[in-house]
Every structure is written in C-alpha cells, then in structure tokens.
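S.K.: Sequence first, then the predicted structure, then my questions.
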Amino acid sequence: MLIADEFFLIAHNDSRGKAKLHPSATGLGLAGALLGELVLFGQITVANGLVTVIDRRPPADALAHTVLDQLVGESQHQAVRTWLSFLAQSATGSVGERLARAGVLRRQENRRLLRTTVSYVPIDLNAVAWPATRLRALLERADPPSVPDGTLLGLVAAAGLTREVLWSAGPRAHHRLGALIQSLPAPLKELVAHTEAAVGAAVLRGAP
C-alpha cells in the first residue's frame, strides 16, 4: 500500500469513514504524501522550497501518473507550498477513489437538500485500522523503519495525527518518532517540514 493510502486510512480510522482531522489538514497531509510517493519513486526531488521533476517516465500507479503530469504541465510553478495547496483541493477524493478501486473502501454518496457529499466507508475495519497499528509496532522495535515508513510517520506528525498512531505507545516510541523525522533523506525531510508549516498556517487562518 502506498503512503498516501495508509495516511488516508489513519486519518479516517472510523467505521463511518469520518475524518479525524480538519479537512484542510487532511488534504494537505495527503498532498504531502502524494508528492512523497513521487520522491520515493525517484521522479521528483524537493530542495530549497522547490519541487523539481527529475524523471518524466510515467509511474505504474495511475494517481501518481496524474500528479506527475500536473507537475510537468505546470512546470512554471515549482514552490512546494503551491503544490501542497493545489493538490490538497482534490487529494482526499483522489486517494479515496484509489482505495475504493483497490477494494479497501466503498464510495458512498449522501444527498441532503441541494448538496451531495461523498464519503469512503471501510469494507473491513481491521484493514482500515492496520496502518496505525503497524506504525505503532514499528516505533516500539529496535530496528529502524524503512524510508517510506519514516516518511509516512513524518507526515502523520506534520498533519497532527500522532495521537492516532501513538495513543498506547510508550515514551520510547515518542522519542524515536522525532529522531526518525530528523534522519529522513533531505528531500523527504524538507517535504515533511513544508507540510507541517502548511497545516499550521491553514489551522491559524481557519481554512475551510
């Protein structure tokens, strides 16, 4: 499962598919995860506040392919914060649809008066709860987690989801989380920092 998928499940670990975060924080965290997937695929890098495409070959995943096409097509825009804000607008729906196609969630439309909202309901509650459980177990172990898992943990912390992962963990896990974020490769560490700053700014201005 890709990191944006796991982030989505941690952020919506609820039998009704209800988000644990403010919509803007959820969207920005998922936007960071979608960019993180492309960094991990070796197709973009992040440095000095800018996103740079280094490999235009389409990735196997359809959503990652779409995001890469957007980066290539709008190459005049390179600021990480610009792309986080842009991708955040559609990230929840895009990743939710990817998980629905994978059979993890079920798309559900709710009509009220003149408005239709879409939610993504778990098909198997254990599958939805697994990413948070898995990350908690990783932090309790002595072995360092993989770079993708470290990136996911960094984005979880950046978006304000730490409690969902560490609610029953001991002091060792809390300490390791901070150390892991600091030890990420430079592009991913910077991406996590920009995501955290974007989430903080959105919360301060009360973004919808």
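M.R.: All right, it came through fine.

S.K.: switch to C-alpha atoms for all contacts and neighbour counts from now on
M.R.: OK.

S.K.: And the strands in the chain, which stretches?
M.R.: Under the criterion DSSP state E, the chain contains strands at 44-47, 50-53, 105-112, 115-122.

S.K.: now for the helix of greatest length in the chain, which elements pack on it?
M.R.: Ranked by residue count under DSSP state H, the longest helix found in the chain is helix 186-205. If you count contacts as 3 or more C-alpha pairs under 8 Å, 6 or more residues apart in numbering; DSSP states H and E, helix 186-205 packs onto helix 23-40, strand 44-47, helix 80-88, helix 147-159.

S.K.: The structure to be compared is supplied as follows:
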Amino acid sequence: MSAQIPLADEFWLCAHDTVVRRAQLGSRPLGIGLAAALLTELVIWRCLTISSGRLYPVPGATLPDDPALAPVMSQLIEEERRNRSHRLDPTPAGQRARDWIAFLSADNRAADLVVARLSRTGLVSRQERRSLLGRPTVYYTPTDTNATGWPAVRISTALQKGRELSELDLVLAGLMLATGLHQRTLALLEQHELVRLAEQIKRRMHIMLREILHHAETAVGETVMTR
C-alpha cells in the first residue's frame, strides 16, 4: 500500500503520531519538508528540473493530473512566463528553489495541498477542537496506523539488514534527516546504519533530488538560527 502513496503524503503521515494525534515536527520544518517533497515529485514526474539552485519548468511537459502538484506546477509556469516577459534574453532564467520552498512552506500552503490530497484517499480525517472562547480549530489526523508507521519500519529494516533503499525511500529518509524527524522515526538505528544511509544518499540518489534535499536542510537550519 505504501508504495502507492505519493512522497509528500508519506512524509506527512510519518510526521504525525496516531496515538497522541499530533505532529512530531513543528509547523515550520514540517512545511519545509512537504514543500521539498512536492518539488521532488514534480522532478520525478519530469515536469521540473533543478540546477545550481534554480528550478526550470520542462518545456512542453504535461501538467500533472494531481490535485497537489497541478497548482504548484501551474504557478511555476506562470512565474516563468512573467519572468520571460520582462527580459530580452529568451534563455530560461529559472526560479530560486529556496524561494519556492519558503513560499510553499509558509501559511500552510504545502500542508494544505497534501492534506487535501490525503483526504481523497481517506488516510486522514478532519477533526475540530473548540478553544475556551468557543472558537473552532480544524486539524487533521491520520486514520491508519500502518500508513504512518510502515515507511519508517521499511527504511529501518532495510538499513539494519544492509540492503539498498529505493530512490524514493532514500528521498523520504533524506527529508527525515533534513527536518530532524529521523530523531523519532529512525531512532532505533545505530550510528553505523545512519552512516550507511548517508552514503547511499550520496552515492545513489539523483543529483537533482540531492539538491532539493540540500535546500530543505538549509531552510530548516536557517529557521533554527532565527528562533
């Protein structure tokens, strides 16, 4: 089942505890991880490329038939069109990846897109809590304990047995490392197993996916420094 769940959705599920019914990450690192995951999905769909810190929509790429990806891709294409209209040079200038991660992670943009997509599959449920003043707060919780726990088990077991991870699992594990989520989800791994994970990311992950992880890690680091 987990193989059919999109990357950003799996990251959201991993980041939420079904027992205490809350996120295991702060909203900022969670948003950064989700933003990076959505951009990674667009690269995997071959709608987007990244080079030297800049995102480039692939010319002629079909808009993904996906409720979370289509709005992001549409806006990327529109921004690229606007940029070109203000430049004499027809060469694509691209858009800064760090700006897009910041934009998507702010105001729950990435989280809202992912939760809406998860809602269609029934993997999250809408909850409402009222404050002492009677004002309702809407939040979402996972409905399937297996869906939240299986990715970390899958990754940990592979590393403990010395097996190589799939590229998507490498990205998911990389997002856990970049956001600090690994301290909870991969807490049972020994240091040498974490080293093995880092080696696999460096050796086997596509350079564009590694670059997105780098920008996510940088964004999380900047968030910590500005607290």
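M.R.: Nice, thanks for sending it over. Every value quoted in this text rests on a predicted model; they were computed, and no experiment measured them.

S.K.: Just want to check the distance between the residue nearest to the spatial centre of structure 2 and residue 11 of structure 2.
M.R.: Relative to the mean C-alpha position of structure 2, the nearest C-alpha, by C-alpha atoms, centre = their mean, is the one of residue 37, at 2.4 Å. Taking C-alpha to C-alpha, to the nearest Å as the measure, residue 37 of structure 2 falls 8 Å from residue 11 of structure 2.

S.K.: joint contacts of those two?
M.R.: Shared contacts of residue 37 of structure 2 and residue 11, defined by C-alpha atoms under 8 Å, 6 or more residues apart in numbering, comprise residue 175.

S.K.: Tell me who's in contact with residue 47 of structure 1.
M.R.: By C-alpha under 8 Å, 6+ apart, the residues touching residue 47 of structure 1 are 186-187, 190.

S.K.: what does residue 11 of structure 1 align to in structure 2?
M.R.: Using TM-score structural alignment, the partner of residue 11 of structure 1 in structure 2 is residue 15.

S.K.: List the buried residues for stretch 149-167 of structure 1?
M.R.: 149-162, 164-166 (16 or more other C-alpha atoms under 10 Å).

S.K.: Buried members of the contacts of residue 47 of structure 1 into ChimeraX, please.
M.R.: Buried subset of the contacts of residue 47 of structure 1, written as a ChimeraX selection, criterion 16+ other C-alpha under 10 Å:
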select :187,190
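
S.K.: hmm, back to that, distance to residue 114 of structure 1 for the helices and strands packed on helix 186-205 of structure 1 - can I get that in JSON lines?
M.R.: Formatted as JSON lines, those follow (distance: least, C-alpha to C-alpha, whole Å):
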{"stretch": "helix 23-40", "distance to residue 114 of structure 1": "21"}
{"stretch": "strand 44-47", "distance to residue 114 of structure 1": "41"}
{"stretch": "helix 80-88", "distance to residue 114 of structure 1": "25"}
{"stretch": "helix 147-159", "distance to residue 114 of structure 1": "32"}
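
S.K.: Between the ones you listed, which one is closest to residue 199 of structure 1.
M.R.: Closest to residue 199 of structure 1 of those, according to C-alpha to C-alpha: helix 23-40, at 5.3 Å.

S.K.: Can you check which part of structure 2 that closest one sits on?
M.R.: The alignment of helix 23-40 of structure 1 onto structure 2 (TM-score structural alignment) covers residues 27-44.

S.K.: Quick check: the residue nearest to the centre of structure 2 touching residue 6?
M.R.: No: judged on C-alpha atoms under 8 Å, residue 37 of structure 2 makes no contact with residue 6 at a distance of 9.0 Å.

S.K.: Pull out the buried positions in stretch 186-196 of structure 2.
M.R.: Buried residues in stretch 186-196 of structure 2, counted by 16+ other C-alpha under 10 Å: 186, 189, 193-194, 196.
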